[in-house]
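# any chance you could fold what I've pasted below:
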Amino acid sequence: MDSEHTRRRVLELAGVGTGLALAGCVGGGTDAPASTGDTASPTSEPTETPEETDTATETETETPDPTMSTVFHFTGDVSQQEHALGNVSNLLADDTIDLDDVVLLVNGSGFRLVLAEQTEHAEKLTELLDEGVSIRACENTMERFSATEDDLVDGVGTVPSGVGELTKLQAGDGYAYIKTP
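Purely as a prediction, here's the structure:
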């Protein structure tokens, strides 16, 4: 078959009128036949008709949205604690998001949120822990406050370094980062 006839046959099989030309298609713009190793060369039988393509597309199932993990970073003062806890609660209540894991990491001035003797929000922290939120305190900050794990609200964990934990969660584990007031 000559290359012009081949081009016309390919266009016909693709459902394109024969009055159109495809640039860079079969034969690379010359009348020389395509080499046997050329994957773009047509075959005598199409491997897939347009009808088969449409059917295959219709039967494919949608990929579900991926689950997400989020880390909230709280370094604010006492006046911002309720707002920070509200942000975490709002994310948990959002039914449009498929959450895998939520972490609340406190360091700096935000550390007072998890100190059992200083926080006014121990009950809310316990509720968040019961809902599966992992609450973590920076051990460097604990040292600065002369606090131990016994001084924390029950269930609050510790990490050696708040900034190290944030780095690990974001870069290594793919967590979304939210700086909360």
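# please make it C-alpha for all contacts and neighbour counts, starting now.
Will do.
# just give the nearest non-adjacent residue to the residue positioned nearest the centre of the chain, would you?
Geometric centre of the chain, nearest residue: residue 68, 5.8 Å, by CA atoms, centre = their mean. Among residues not flanking residue 68 along the chain, residue 99 sits closest, at 4.8 Å (CA to CA, 6 or more residues apart in numbering).
# for residue 162, same thing?
residue 138 (4.7 Å).
# contacts only, for that neighbour.
105-107, 111, 158-162 (CA atoms under 8 Å, 6 or more residues apart in numbering).
# can you check residue 112 too?
The contact partners of residue 112, by CA under 8 Å, 6+ apart, come to 77-78, 118-119.
# now with 7 Å, please.
Each residue near residue 112 by CA atoms under 7 Å, 6 or more residues apart in numbering is listed here: 118-119.
# same check on the one 10 residues further on?
With contacts defined as CA under 7 Å, 6+ apart, residue 122 is in contact with 116, 153.
# a strand runs through residue 105, doesn't it?
Yes: the assignment for residue 105 by DSSP: H, G, I helix; E, B strand; the rest coil puts it in a strand.
# one more to line up against the first:
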Amino acid sequence: MKMIRAAFLLLLCATVGMTAAGAAEREEKVVYHINDSSVATAALNNIRNHLNASPKAKIIVVTHGPGIDFLLEGAKNKNGNPYDAVVQELVNRNVQFRVCNNTLETRKIDKSQVIQEATIVPSGVAEVARLQIQEGYAYIKP
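Sure thing, here's the model as predicted:
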């Protein structure tokens, strides 16, 4: 009985070790979901901190509703600082930004108002779901 128990424990330790090693090698993929631009400054800071801690993380920011506002031309935070410089800094660190076309159409915002660093997707909500289900992205809601 002791031999069986020892063999089981050895097998368990080996399996856990392999799982931990496999997890360490997995690509870190995260979708940040923003539907309210009042959290944009904090979210961008979170993303910067995330990348500082995990430089190889693949991060996509998906916006819809009022969350797209910080990705429009000339958008500024509550202190009057433009968002485009911070967005460009994060784009340079391979962060992707996506804007919901449904929101643009509903709010009658011309696509030309979206900053060039952002990509327009058909639906922000559908994009968040697709990234999670089909591509295995972890979900963060700042």
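# returning to that earlier point: identify the residue of structure 2 aligned to the residue nearest to the centre of structure 1.
In structure 2, the residue matched to residue 68 of structure 1 (TM-score structural alignment) is residue 28.
# try residue 116 of structure 1
Checking TM-score structural alignment: residue 116 of structure 1 goes with residue 73.
# my read: that match touches residue 115, true?
Yes: Residue 73 of structure 2 lies in contact with residue 115 (CA atoms under 7 Å); the separation is 5.4 Å.
# which one of these two has more residues nearby?
Between residue 73 of structure 2 and residue 115, counting by other CA atoms under 10 Å, residue 115 is the more crowded of the two (19 against 15).
# surely that one and residue 70 touch.
No: applying CA under 7 Å, one finds residue 115 of structure 2 not in contact with residue 70, separated by 9.2 Å.
# mean shift of the biggest helix by length in structure 1 relative to structure 2?
Longest helix in structure 1 by number of residues, with DSSP state H as the criterion: helix 81-93. Once fitted to structure 2, helix 81-93 of structure 1 is off its aligned match by 1.0 Å on average (mean CA distance after the TM-score superposition for structure 1).
# and that helix, how far from the chain's centre?
When distances are taken as CA atoms, centre = their mean, to the nearest Å, helix 81-93 of structure 1 is centred 21 Å away from the chain's centroid.
# structure 2: matching residues for that one?
Counting by TM-score structural alignment, helix 81-93 of structure 1 corresponds to residues 40-52.
# tell me who's in contact with the residue nearest to residue 68 of structure 1.
Residue 99 of structure 1 makes contacts with 67-69, as judged by CA under 7 Å, 6+ apart.
# let's see which of these end up in strands.
Counting by DSSP state E, the members of the contacts of residue 99 of structure 1 that fall within strands are 68-69.
# so how far is residue 110 of structure 2 from residue 47 of structure 2?
Per CA to CA, to the nearest Å, residue 47 of structure 2 is found 27 Å from residue 110 of structure 2.
# of the two, who's got more company?
Between residue 47 of structure 2 and residue 110, counted using other CA under 10 Å, residue 47 has the larger neighbour count: 21 against 11.
# am I right that residue 35 of structure 2 is in contact with residue 65?
Yes: Residue 35 of structure 2 lies in contact with residue 65 (CA under 7 Å); the separation is 5.5 Å.
# ok, residues contacting stretch 121-131 of structure 2?
Against stretch 121-131 of structure 2 from outside (CA under 7 Å, 6+ apart): 62-64, 98-102, 137.
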